[in-house]
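# curious how this folds, go ahead:
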Amino acid sequence: MNTQTRLLAAVLLAGAAGAALAKPYCGELNNAYGPFDYRVADQNTKDLVEHAHFTEEVEAGQAGHTSYIGADIDYTLRVFPNHPRALATMIRLTRRGGANSYTLTGAHYPTECYFERAVRWQADDAAAWSLYAQYLYTIGKDGQAMPMLQKAVELDPDNPTYNYNLGLVYAKKKQYDLALPLGQKAYAQGFPLPGLKQMLVKAGKWVEPPPAAAPAAVEEQAAPASQPAAATAEASSKP
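Okay, here's the model as predicted:
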């Protein structure tokens, strides 16, 4: 093979490699059944999958239903990529199994891929971003996790859990000016865990939020007795 031929072959191989790398590492989302957005899927569709694959034993991480646990969760998450309880089960299995659970037996993809697929499938799903962050913290990728939590709060700014979790991360990094308003908001909504507040109190940064202003009382004024009923109705219809 002469030099020109070898060069052409190298170019062709490089092009083929580039095309392969251009495909999503975590697989296409197209599926024989689905995918469906779990948030809006009808109950019959959910039951069809969950009764067959995401049973109580699977969710608890005790045993697979049709095969391995990983296979049943894989099926569930290929039909519903943003299935929150199935993603949460992935996190629990990772905490329990450590590095051995980074790819579950029977699963099509490495565990992190299921979280990537969830946010790729529905980028407006705050729960999926929050769960992705939890997974990343579980495997020690703290630097990658914070943007995920920030995205969850951006999408659902009134969710006390997301505000608490992001505030906790900021407090651990001693970014108390960012942690405080998130903690105040979470506790104002009744979030039960005291950890964030305790950290801020210990650092001398906790400030009780101002009490919510009471709504102004509206006094109802009776129409003058001499005012005709039709005029009263007309007046009440004006802005």
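# alpha carbons only for contacts and neighbour counts from here, please
Fine.
# helix, strand, or coil at Asn30?
coil (DSSP: H, G, I helix; E, B strand; the rest coil).
# which strands and helices sit next to the helix of greatest length in the chain?
When the chain is parsed with DSSP state H, its longest helix is helix 3-22. Secondary-structure packing of helix 3-22 (3 or more CA pairs under 8 Å, 6 or more residues apart in numbering; DSSP states H and E): no helix or strand packs against it.
# got the buried residues for the helix or strand following that helix?
Read in the C-terminal direction, the helix or strand following helix 3-22 is helix 43-50, with elements assigned using DSSP states H and E. Burial within helix 43-50, assessed by neighbour count using 16 or more other CA atoms under 10 Å, is assigned to Lys46, Val49, Glu50.
# next, the second sequence, to be compared with the first:
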Amino acid sequence: MNTVSLTLLPSMSSLLSPLLAAVLLTSTAAMAAPAGAGPAAKAGQEAACGGFPRADNGPHDYRTVRDKRLSIVEQYHFTPSVEMLIKGSSSQDLAGDISFMLRAFPNHHRALMSIVRLGERTRSEQPRGSAFTVDCWLERATRFAPDDAVARMIYAGYLNKRGRAQDALVQMDRVAAVAGDSAFTHYNAGLILIEMKQYERALAHAHKAYALGFSRLDLREKLQSAGQWKDPPDAAATAPAPAASAAAAASAASPASAP
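Alright, predicted model coming up:
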């Protein structure tokens, strides 16, 4: 059974949604093309955005490799100054350091967000020093770790901002397929889907998140503000009866008194 470790990542909110707190998931992932992708599709993806050749520094799954292999690469190529897009560390260009990080850890969530923000700041699909386009880095992350829900949500947010709503929905469908019993994933998926105005899908994720015990009410409140909140179907059946109805039911159930 896979172990899932959840950690809030507030910095993700500026990228995907004003209220979104992303989750770092730790689970076993296979390095494969997305489900249903045949050899030809995989070859096409690799031709466009590169494969994953083995090297001393990777590639590794960001969710499961958290030892010195990660810390060493971050120490030299993903310092706080790089993450905050202030200056490069081992490379003259910020994108050069982020590229190194993403080659070693293709689904490094924070590095993915940094390359997206760098592309937005420079208004470039391929910032100077980047080995690939921003879209390619995101595609690579989801191809490397198909069951990484966080990487797919980052990709969905990126696609939606660029008017590629249908492509974003494909990513969100795959998030739903791997969300399982992760309340955080359902909650964050709901927030992203509200941004996409996919209210029915957002509501379904909200119901799952709250059924799994998630306590923050932002998702519910956003759906209510949009006039899209509905209680789950079984809530009405299990809700306490109003006091008047309960009293009437109790009266009807008690034996009739003698005249």
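# ok, back up a step: distance from the chain centre to the longest helix of the first structure, please.
40 Å (CA atoms, centre = their mean, to the nearest Å).
# then stretch 141-154 of the first structure?
Averaging C-alpha positions (CA atoms, centre = their mean) puts stretch 141-154 of the first structure 10 Å from its chain's average.
# how about stretch 38-48 of the first structure?
Between the mean C-alpha location of stretch 38-48 of the first structure and the chain-wide mean there is a distance of 18 Å, by CA atoms, centre = their mean.
# cool, stretch 148-158 of the second structure as well?
4 Å.
# and it, which stretch of the first structure?
Following TM-score structural alignment, the partner segment of stretch 148-158 of the second structure in the first structure covers residues 125-135.
# got a list of contacts for the matching stretch?
With contacts defined as CA atoms under 8 Å, 6 or more residues apart in numbering, stretch 125-135 of the first structure is touched by 82, 84, 87-88, 91, 112, 115-116, 118-119, 144-146, 148-149, 151-153, 155-156, 162.
# buried subset of the residues you listed?
Among the contacts of stretch 125-135 of the first structure, those scoring as buried are 82, 84, 87-88, 91, 112, 115-116, 118-119, 145-146, 148-149, 151-153, 155-156, 162 (criterion: 16+ other CA under 10 Å).
# so of those, which ones are in helices?
Using DSSP H, the members of these that fall in helices are 84, 87-88, 91, 112, 115-116, 118-119, 145-146, 148-149, 151-153, 155, 162.
# quick one: what's aligned to Pro35 of the first structure in the second structure?
If you follow Pro35 of the first structure across to the second structure using TM-score structural alignment, you land on Pro59.
# let me see the contact set for its match.
Shown here is Pro59 of the second structure, whose contacts under the criterion CA under 8 Å, 6+ apart are Phe52, Pro53, Arg103, Ala104, Phe105, Pro106.
# let's see that with 6 Å instead.
Neighbouring residues of Pro59 of the second structure by CA atoms under 6 Å, 6 or more residues apart in numbering: Ala104, Phe105.
# that one and Asn107 of the second structure, how far apart?
Here the criterion is CA to CA, to the nearest Å. By it, Pro59 of the second structure lies 10 Å from Asn107 of the second structure.
# what distance do you get for Ala243 of the second structure to Ala249 of the second structure?
In this view, Ala243 of the second structure and Ala249 of the second structure are 10 Å apart by CA to CA.
# which one's more surrounded, these two?
Legend: neighbour count by other CA atoms under 10 Å for Ala243 of the second structure and Ala249, higher for Ala249 (12 against 9).
# please say which position in the first structure that one maps to.
Ala249 of the second structure maps onto no residue in the first structure, with residues paired by TM-score structural alignment.
# element containing Ala249 of the second structure, please.
Following DSSP H and E, one finds Ala249 of the second structure within helix 243-253.
# what packs against that helix?
If you count contacts as 3 or more CA pairs under 6 Å, 6 or more residues apart in numbering; DSSP states H and E, helix 243-253 of the second structure packs onto no helix or strand.
# can you give me the neighbour number for whatever residue of the second structure lines up with Ile73 of the first structure?
Structural correspondence for Ile73 of the first structure with respect to the second structure (TM-score structural alignment): Ile98. The tally of other residues near Ile98 of the second structure (other CA under 10 Å) stands at 31.
# state the helix or strand in which Ile98 of the second structure lies.
Following DSSP H and E, the helix or strand that holds Ile98 of the second structure is helix 94-104.
# for that helix, which outside residues touch it?
Under the contact criterion CA under 6 Å, 6+ apart, helix 94-104 of the second structure has outside partners Asn57, Gly58, Pro59, His77, Lys87, Gly88, Ser91, Gly129, Ser130.
# list the contacts for the alignment partner in the first structure of the fifth one?
Taking TM-score structural alignment, the alignment pairs Lys87 of the second structure with Ala63 from the first structure. Under the criterion of CA under 6 Å, 6+ apart, the contact partners of Ala63 of the first structure comprise Glu57, Ile69.
# for Ala63 of the first structure, give its distance to Glu56 of the first structure.
Taken as CA to CA, the span from Ala63 of the first structure to Glu56 of the first structure is 9 Å.
# before we move on, what about His108 of the first structure?
For His108 of the first structure relative to Glu56 of the first structure (CA to CA), the value is 22 Å.
# more crowded one of these two?
Taking neighbours as other CA under 10 Å, His108 of the first structure and Glu56 compare with His108 leading, 17 against 14.
# what does that one correspond to in the second structure?
Mapped onto the second structure by TM-score structural alignment, His108 of the first structure lines up with Ala131.
# skipping its backbone neighbours, what lies nearest that match in space?
With sequence-adjacent residues excluded and distances taken as CA to CA, 6 or more residues apart in numbering, Ala131 of the second structure is closest to Ser99, at 6.2 Å.
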